[in-house]
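Enquirer: A structural model of the following input is requested.
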Amino acid sequence: MKFLCDVHISYKLSKKIESLGFESIHVNFILDKWFTSDTEIAKFADSNDYILISKDADFKNSYLINKLPKKLIKINLGNIPNAELILIFETNINLFKKLYKKDSFIVEIDKDNIIYQ
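Expert: As a prediction, the model looks like this:
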């Protein structure tokens, strides 16, 4: 399972994902770093079979309209402590493993629930 963390996602989450035994890269280390357009990020994620993790609502809209990116985890939690976000990922890693096998999906993580389709 492979993850691509968008610009506003903490490096700490990316490192935690790696410590759990999965591949994780941060947008700030590929392409044009933080200058990379959303479209380029989504295409990179899709062509390399990454799950994109983002707080950016534009990715949700793009997924709903164009299925781009194909695999998206949308964080709707604002600026929560990194430890909380990391705990959410640790707790739900089996769900992400299950969904990873699908051709496309979106997961939305809100304060009180996790919704996926």
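Enquirer: For the rest of this, base every contact and every neighbour count on C-alpha atoms.
Expert: Fine.
Enquirer: need the contact list for the closest residue in space to residue 38 that isn't next to it in sequence.
Expert: Nearest residue to residue 38 in three dimensions, chain neighbours excluded: residue 59, at 7.3 Å (Cα to Cα, 6 or more residues apart in numbering). Listed by Cα atoms under 8 Å, 6 or more residues apart in numbering, the contact set of residue 59 reads 38, 42, 68, 69, 72, 74.
Enquirer: Redo the residues you listed as a markdown table? Include secondary structure, distance to residue 25 and neighbour count.
Expert: Shown next, in a markdown table, are the contacts of residue 59 (DSSP: H, G, I helix; E, B strand; the rest coil; distance: Cα to Cα, whole Å; neighbours: other Cα atoms under 10 Å):
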| residue | secondary structure | distance to residue 25 | neighbour count |
| --- | --- | --- | --- |
| 38 | helix | 16 | 16 |
| 42 | helix | 14 | 25 |
| 68 | coil | 19 | 21 |
| 69 | coil | 16 | 29 |
| 72 | strand | 15 | 27 |
| 74 | strand | 16 | 22 |
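Enquirer: One more sequence to fold, the one below, so I can look at both together:
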Amino acid sequence: MQKIFLIDVNLPRFFSLWNTVEYIHQYDLGDEWSDTEIWKFAESENLTIITKDSDFSSRILLHNPPPKVIHIKVGNMKMKQFHEILNKLWPQVIELNKDFKLINVFSDRIEGVK
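Expert: Model (predicted):
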């Protein structure tokens, strides 16, 4: 199976939900990459960027995929709570990612932008 998702350096590297061959963490590519380098890599590999960085969600609004962006907007919280929220919402996020170029993930809802 090929890589589908690129996890930005600002998200946990070791997270069981993302511990499959479909996911690659930016740390494994080079944790010093600029946003532009990340964007270009994700674009060339047809990946979806998973991030907490609003720069990527702003950029996708002005472009067409690839890449797509999943913007996690849950704020600061304990890691346990972060895991619980994402584990609950992730199946729906993955489903929406098929049809939307931007998915905004909040602690209580998910929004898709075409």
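Enquirer: Just give me the closest of the contacts of residue 59 of structure 1 to residue 95 of structure 1.
Expert: Nearest to residue 95 of structure 1 among the contacts of residue 59 of structure 1: residue 72, at 13.0 Å, using Cα to Cα.
Enquirer: if I line the two up, what does the closest one land on in structure 2?
Expert: Residue 72 of structure 1 maps onto residue 69 in structure 2, with residues paired by TM-score structural alignment.
Enquirer: Quick check, that match in contact with residue 52.
Expert: No: using Cα atoms under 8 Å as the test, residue 69 of structure 2 is too far from residue 52 to be in contact (10.1 Å).
Enquirer: quick one: residue 14 of structure 2 and residue 110 of structure 2, what's the gap?
Expert: Separation of residue 14 of structure 2 from residue 110 of structure 2 (Cα to Cα, to the nearest Å) stands at 23 Å.
Enquirer: of the two, who's got more company?
Expert: residue 110 (17 against 9; other Cα atoms under 10 Å).
Enquirer: mind listing the strands for structure 2?
Expert: Assigned by DSSP state E, structure 2 shows strands spanning 5-7, 23-25, 48-51, 68-72, 102-105, 110-113.
Enquirer: mind putting the ones you listed in a markdown table, distance to residue 31 of structure 2 included?
Expert: Listed next are the strands of structure 2 as a markdown table, based on distance: least, Cα to Cα, whole Å:
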| stretch | distance to residue 31 of structure 2 |
| --- | --- |
| strand 5-7 | 11 |
| strand 23-25 | 9 |
| strand 48-51 | 14 |
| strand 68-72 | 18 |
| strand 102-105 | 23 |
| strand 110-113 | 28 |
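Enquirer: still on that earlier bit, distance check, the residue nearest to residue 38 of structure 1 against residue 99 of structure 1.
Expert: 18 Å.
Enquirer: Cheers, nothing more for now.
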